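> pasting the structure only:
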């Protein structure tokens, strides 16, 4: 089979509904010209990008411009292209549309091939006869207006499409409904037989590794074949229905050497074979080992004639599931075990990367997956209100060791959350599920399927397999991917939301706000859930991102109650009252953003450390959310739309570090002379080593008021409670005091940089962190250690063409001032690069220094091509990044 991507010149034009099928007026006979002219079109892509490029709409992500774009989803759109017909006489040629979004009529040279309504299942049409004798042909795809589906608020039971719902309006997105060809359009030229489906399944035990291959083929005879073509496609009847078709599997090691080649004849539609790999290189999740990938080259042949070929990359590993330690008998298995090693899940939820998901560059997928891996994550949950994502995401997860939790396309709706039973919906859901199962099962990173997001048959009670919808999906998973866990929904119960009630929480969601001081600490510090698959804390985006998408009048600290533009960019995530309660009033946007991000990071860190203290009674945490699909003024994301990692990203990275010291405390504010009560914990990585945790009590000037040592010997669950921490709360000049934990590996084998931790407390009841806003005594000196060096960003990726050069440089940062420099982090000042550091938002007391390594790569524009404001866009691009280090008390930069 040969695939020809139709990536030539495309055009798109908008019409009123039904006009493309009528063409001329019934009354006066004149041409119905349409809403727009024919415009250059991006395929894969979406209409909004093309309209913006042609000047028909303003940038939808700025201020409230998206409200002026809602007409787009209510028009019909016609895509057209002219392509060269492949010269393949006697072969079956299919037109395949991988991503029709949403209801489409497909026409070839004016003749209707068929209709399709599912953006996650491809549409395929036999065009062999229609193309016979032609050199060129015109393809037109008519997209009806977007269906009237529901956003976040509605009735799940009334859902009737398999269209991504988040861009009908969700708490982290506006209403901007994608319409277009969001994936490739191609011609597939088939020999008499082609692969229909491939299944790759790997396993390992003490005897070695194994790659099992299941292949099914189908006869690719043209629908209107001649007698000669029928005879050719039938192969030799004497050889059976499938003639002398044979499967050849060639396995290459991660370094490229041929391990073995096996062959198996097709005696029926399907055949299978298993390849034993002695002494295999095992694939582990990120942080637990390496991710070697074997290449599997599959060839379908008939004698000396090659009929079809496919190449896959997979890892060898054993994947198992266990109940948590001490879990009730009726609980589901939430502990993932890879190669016999229990994996504590440290991950995040992934939303679609953009409202206009058809226009997302592969490079953005690669970068987002790398950012997750660099944050010590080992799992991404692909959320059920979004997408069955493009292959590049799963390939990246394979390379980086990120396990994938994949949900089918269903989500809660608020008014009712019961899975839809509509026959039309179940038909479409089946199409989506079967296609997803047949393609995603071949990725070693895929670890679990879920029926959808927050499906509930009654309030606060997740749906179970008793629901016919979910029972149907369970049967499909059992048929196509029987070795993987299938959860009915996320959360999977028996209660939906985290609660103070004991004994009822297995897999739970919530909450998504800082719960207040001290309520936040008692709720999460005393929780007993088995798994935490969604929770978050909100924080304001970086000023740099806000300046790109909000106009000047809105670039100030404000409550969303008082500014409709801020409300339009994140209504649910108003942190103004929370942050002014902690800090008092803010002087400018930068101060507000930094304070808000501090509270987000503080709240998330405590949840992550509280969950991890109970490893493996609690088996993992998935932060809501890693990213966002449009520029919110405030949100629960770790990385904002401008690809600026927030403080919470780096504090999450540290909380997820293999070796990490943590403090359990009950509140942020105390009275002078009160006894501080806490406990010191140490989380161990896979190394067998003895750690000492040095605990210090400091004031803002860096004076050590008291110190302790706690030993952290490795325990069975890789968590050590090193000892209690008790002291009398001091009276300091600015009302702030600090507890710092610093880890020392007694055998000097492990870099403990991410093991350190600093906690900030106050003796003020009103605005406890107010004094931190005035830390003017800190002064940073940054010295570059050498020149920028070009590096390969992803050494595990042997085949990717999306990895652009990344520049790396190290800096020595010294606090030469008289007070603590809080939350020191690098900023790239030219705004032409995106930046990831090995550490950021750390604090330096007077005289202290730290070496930080930063990686910079060219900024990825948003889907409309905008990088920043017009003045910056017109400025000459800097040949190299320019990095500055700032701290919490610095003026707005």
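Ah, there it is. Note that the structure is predicted; figures quoted are calculated from it, not measured.
> Going by C-alpha atoms from here, please, whenever you check contacts or count neighbours.
Noted.
> how far out from the middle of the chain is the top helix by length along the chain?
In the chain, taking DSSP state H as the definition, the longest helix is helix 589-613. With C-alpha atoms, centre = their mean, to the nearest Å as the basis, helix 589-613 stands 20 Å off its chain's centre.
> which helices and strands sit right next to whichever helix or strand comes after that helix?
Scanning forward in sequence from helix 589-613 by DSSP states H and E, the next helix or strand is strand 620-623. When contacts are defined as 3 or more C-alpha pairs under 8 Å, 6 or more residues apart in numbering; DSSP states H and E, strand 620-623 packs onto strand 345-350, strand 379-382, strand 531-535, helix 589-613.
> Mean neighbour count added to those, as JSON lines?
Shown next, in JSON lines, are the helices and strands packed on strand 620-623 (neighbours: other C-alpha atoms under 10 Å):
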{"stretch": "strand 345-350", "mean neighbour count": "27"}
{"stretch": "strand 379-382", "mean neighbour count": "27"}
{"stretch": "strand 531-535", "mean neighbour count": "25"}
{"stretch": "helix 589-613", "mean neighbour count": "24"}
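> Let's have these in JSON lines, adding distance to residue 449.
What follows is these, written out as JSON lines (distance: least, C-alpha to C-alpha, whole Å):
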{"stretch": "strand 345-350", "distance to residue 449": "14"}
{"stretch": "strand 379-382", "distance to residue 449": "10"}
{"stretch": "strand 531-535", "distance to residue 449": "13"}
{"stretch": "helix 589-613", "distance to residue 449": "23"}
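> among the ones you listed, which is nearest residue 365?
strand 345-350 (10.8 Å; C-alpha to C-alpha).
> quick one: the closest one to strand 531-535, angle?
Interaxial angle, strand 345-350 versus strand 531-535 (axes from the mean of the first three to the mean of the last three C-alpha atoms, to 10 degrees): 30 degrees.
> Tell me which residues are up against strand 345-350.
Strand 345-350 is contacted by residues 336, 372, 376-383, 534, 619-627, 656 when judged by C-alpha atoms under 8 Å, 6 or more residues apart in numbering.
> Now residue 230: closest residue in space that isn't a chain neighbour?
Distance criterion C-alpha to C-alpha, 6 or more residues apart in numbering; nearest residue to residue 230, sequence neighbours excluded, is residue 221 at 6.6 Å.
> next, the one to line up against it:
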């Protein structure tokens, strides 16, 4: 197999559409993989789409057609040689021509394409052209042909197989990319090639690993290989060789590995990975059988695998039905977040960026990421990073918040992309769950779809027939669930898909309708989505938005707030919990703080009910651009205050005060493999630090379990609720409970003193509290754009000192790190409150 990458010397131009005069008729250098937007940006013909209100200035691109062209040198096909043009991904509606000959058309971003070019390729210079027409217009034509199907957002994204959030979302821009978004190459081969490797990896009760490698084979011609083909599969120094039957398009080789080291999620064990090497060879005509003889290597594939078993326990119990992820037979307390594409312009996402993001998830004690269905089937780079770090992945099929036609050509496209991606990702041990899609079952049950559909198809066939059949056929080692949310085993109309006592639930009444304390109204079996908004970090916000004055209602700020009534929900979400400031800097801090508190409130509630609630996936870990959103890490990769509160709420050992049976209980959650024993020290003290009551309670929590402790009534009954707090601490965990919300607390508005000094890694900020200071934070990016603090939102008791480390490569005045807008706590907000907005 000879491969010639075709990534150089591309040009981009427009061929029709409402194109601005300064762009029409021009050709600019194009990067492949890439997109039309990023090429125009590199050429200086458009402003950065993320900057200020530039997004609206680029709406013309929605209805523009694009042409990519390149010239490459190649030898003419030789007798008996097969030559293919392979595209790993085209976004989205495209026609491909080589030397003027139409090779074919595409209409699915989520799959690869391959064209036999023996008739079109010539020796010397060859011209390759890819014409893209607007995905929006294709979708609109399909809507007219098939009839309207309900969906969220403005555009009929459910009529075309393109990343749904490319058309905008309540956290993302509406930019509708087009381009060659994955690698393209010319492949020359003889005899046969490997079309795919699909390893089914299992472990038996004796600890023997078993790899059943299904290897796809394509023959160059109808006669096949004159001497026959031999398939060799090697794992851990063990090799199995099998003869490929004449004309067969698949061969299977089984390799057993005794005493295989098990792959575990992070926090449960190690992540050993094994090399899987697959070789397809041709025997010389008249050669001996597969055990030997003269062979010529035809094709090779390398993968990495991990030995483990994975399942989702959805068995009924006395409450309803479980939803517990198990790995190697052990229940896993899932602590994680939802994942969206890490940049709206997908080709800018590097393996290094993915590694940084997954490391941030690990830094917040997460062990699962859910790849949300309005994005993409994530890349092998993403999965490689998760394999190496032990982060489980829940992968949605690429459907979200819409009804989808079951007619052709969409039906065939869904099957093709499902088969391709299930097979492609089968080698990755981190892949734990295939899920039918995002909120489509819920939409049919609750959002008025049946009336709007009037009997038209909506996707039921995909969730209950196609996807489970494809997973069962191609990767039976992994579980499939019907959707998120869903009540497994029940279709809409039988049991509500968002029933809290069955399966997985999304909790969006909080944020949309009710106060975040209502997280406690339900005890779901698994909460796959919940969250609260907050703006990005100050530096990210002010790098991209330049309104003057900058306010929550200034034009560019509002364009970067995509949620319906987003600012209204931010304000209503603060009422009763925090003062609502009128100064923008204070408003920015208060909304970030409220986001952090709201989500941590939910996480701690859900975790306190382990194992009844078996997991939580916060919406969301990351952003795809600079925006006010639910993310913990903003679009410029900076952690927001929410990130630090998640790290505390997801800690392996957690103490949390929770209401139980009309009183206040202390729940100790132990998500480690060792028993947690010792004593909990409890104190009721006033904000000045005077201890009013104290005791010790014996602590004994088994591994991977939770225990309830009941403090004495004297500890939980304050004499002055506005000036007292309850503290519970062990050697490795602490929690603080106030008896009123912030507007009713008699905080010292300026409780901190601090000194910053230079240290080798940056700066150390030594902070002392003379009175109780809640949620102490060093907003380090305000002092230097690259600065990041090691911890944040720390409650400090009167008399306590705490050192924060700020890592930065910049030289800054240490005094900036103790300035009022950098060193903050919740106390000061009461000074600047404006009342309800």
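Nice, I can see it. Fair warning: this is a prediction, and the values are worked out from it, not measured in the lab.
> now for the helices and strands packed on strand 620-623 of structure 1, which one comes closest to residue 666 of structure 1?
Shortest distance between residue 666 of structure 1 and those, using C-alpha to C-alpha, is found for helix 589-613: 10.2 Å.
> Looks like residue 122 of structure 2 contacts residue 78 (just checking).
No: the pair residue 122 of structure 2 / residue 78 is not scored as a contact, 10.5 Å apart, by C-alpha atoms under 8 Å.
> Between those two, which has more neighbouring residues?
Ranked by neighbour count (other C-alpha atoms under 10 Å), residue 122 of structure 2 and residue 78 place residue 122 first, with 17 against 11.
> ok now do the more buried one, which residues does it touch?
Counting by C-alpha under 8 Å, 6+ apart, residue 122 of structure 2 has contacts 74-77.
> Most neighbours among those residues, which one?
residue 77 (17 neighbours).
> Against residue 757 of structure 2, how distant is it?
69 Å (C-alpha to C-alpha, to the nearest Å).
> Residue 287 of structure 1 maps to what in structure 2?
Aligned by TM-score structural alignment, residue 287 of structure 1 pairs with residue 267 of structure 2.
> ok, that match to residue 2 of structure 2 distance?
Counting by C-alpha to C-alpha, the gap from residue 267 of structure 2 to residue 2 of structure 2 is 43 Å.
> out of these two, which sits in the busier spot?
Using other C-alpha under 10 Å, the more surrounded residue of residue 267 of structure 2 and residue 2 is residue 267, with 17 against 12.
> tell me the strands in the stretch 701-850 of structure 1, going along the chain?
704-712, 719-728, 736-745, 757-762, 780-791, 806-815, 821-828, 833-837, 842-844, 849-858 (DSSP state E, counting those that start in this stretch).
> would TSV of those with mean neighbour count be doable?
Formatted as TSV, the strands of the stretch 701-850 of structure 1 follow (neighbours: other C-alpha under 10 Å):
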stretch	mean neighbour count
strand 704-712	15
strand 719-728	16
strand 736-745	21
strand 757-762	19
strand 780-791	14
strand 806-815	20
strand 821-828	22
strand 833-837	22
strand 842-844	21
strand 849-858	19
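> got those strands as JSON lines, with distance to residue 445 of structure 1 columns?
What follows is the strands of the stretch 701-850 of structure 1, written out as JSON lines (distance: least, C-alpha to C-alpha, whole Å):
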{"stretch": "strand 704-712", "distance to residue 445 of structure 1": "33"}
{"stretch": "strand 719-728", "distance to residue 445 of structure 1": "26"}
{"stretch": "strand 736-745", "distance to residue 445 of structure 1": "32"}
{"stretch": "strand 757-762", "distance to residue 445 of structure 1": "31"}
{"stretch": "strand 780-791", "distance to residue 445 of structure 1": "26"}
{"stretch": "strand 806-815", "distance to residue 445 of structure 1": "25"}
{"stretch": "strand 821-828", "distance to residue 445 of structure 1": "32"}
{"stretch": "strand 833-837", "distance to residue 445 of structure 1": "24"}
{"stretch": "strand 842-844", "distance to residue 445 of structure 1": "32"}
{"stretch": "strand 849-858", "distance to residue 445 of structure 1": "26"}
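> picking that back up, for the residue nearest to residue 230 of structure 1, list the residues it contacts.
91-92, 192-193, 229-230, 233.
> In structure 2, what residue corresponds to residue 843 of structure 1?
So residue 843 of structure 1 corresponds to residue 795, using TM-score structural alignment.
> Now do the SS call for residue 253 of structure 2.
Each residue gets one of three states, and residue 253 of structure 2 gets strand by DSSP: H, G, I helix; E, B strand; the rest coil.
> Would you confirm that it contacts residue 216?
No: if you go by C-alpha under 8 Å, residue 253 of structure 2 and residue 216 don't touch, sitting 11.5 Å apart.
> Not counting its neighbours along the chain, what's nearest the residue nearest the centre of structure 1?
Closest residue to the average C-alpha location of structure 1: residue 350 at 2.8 Å, with C-alpha atoms, centre = their mean. By the measure of C-alpha to C-alpha, 6+ apart, the closest residue to residue 350 of structure 1 outside its immediate chain neighbours is residue 382, 5.2 Å from it.
> Against residue 172 of structure 1, how distant is the one you found?
With C-alpha to C-alpha as the criterion, residue 382 of structure 1 and residue 172 of structure 1 are 15 Å apart.
> And the residue nearest to the centre of structure 1? What does it align with in structure 2?
In structure 2, residue 350 of structure 1 lands on residue 339 (TM-score structural alignment).
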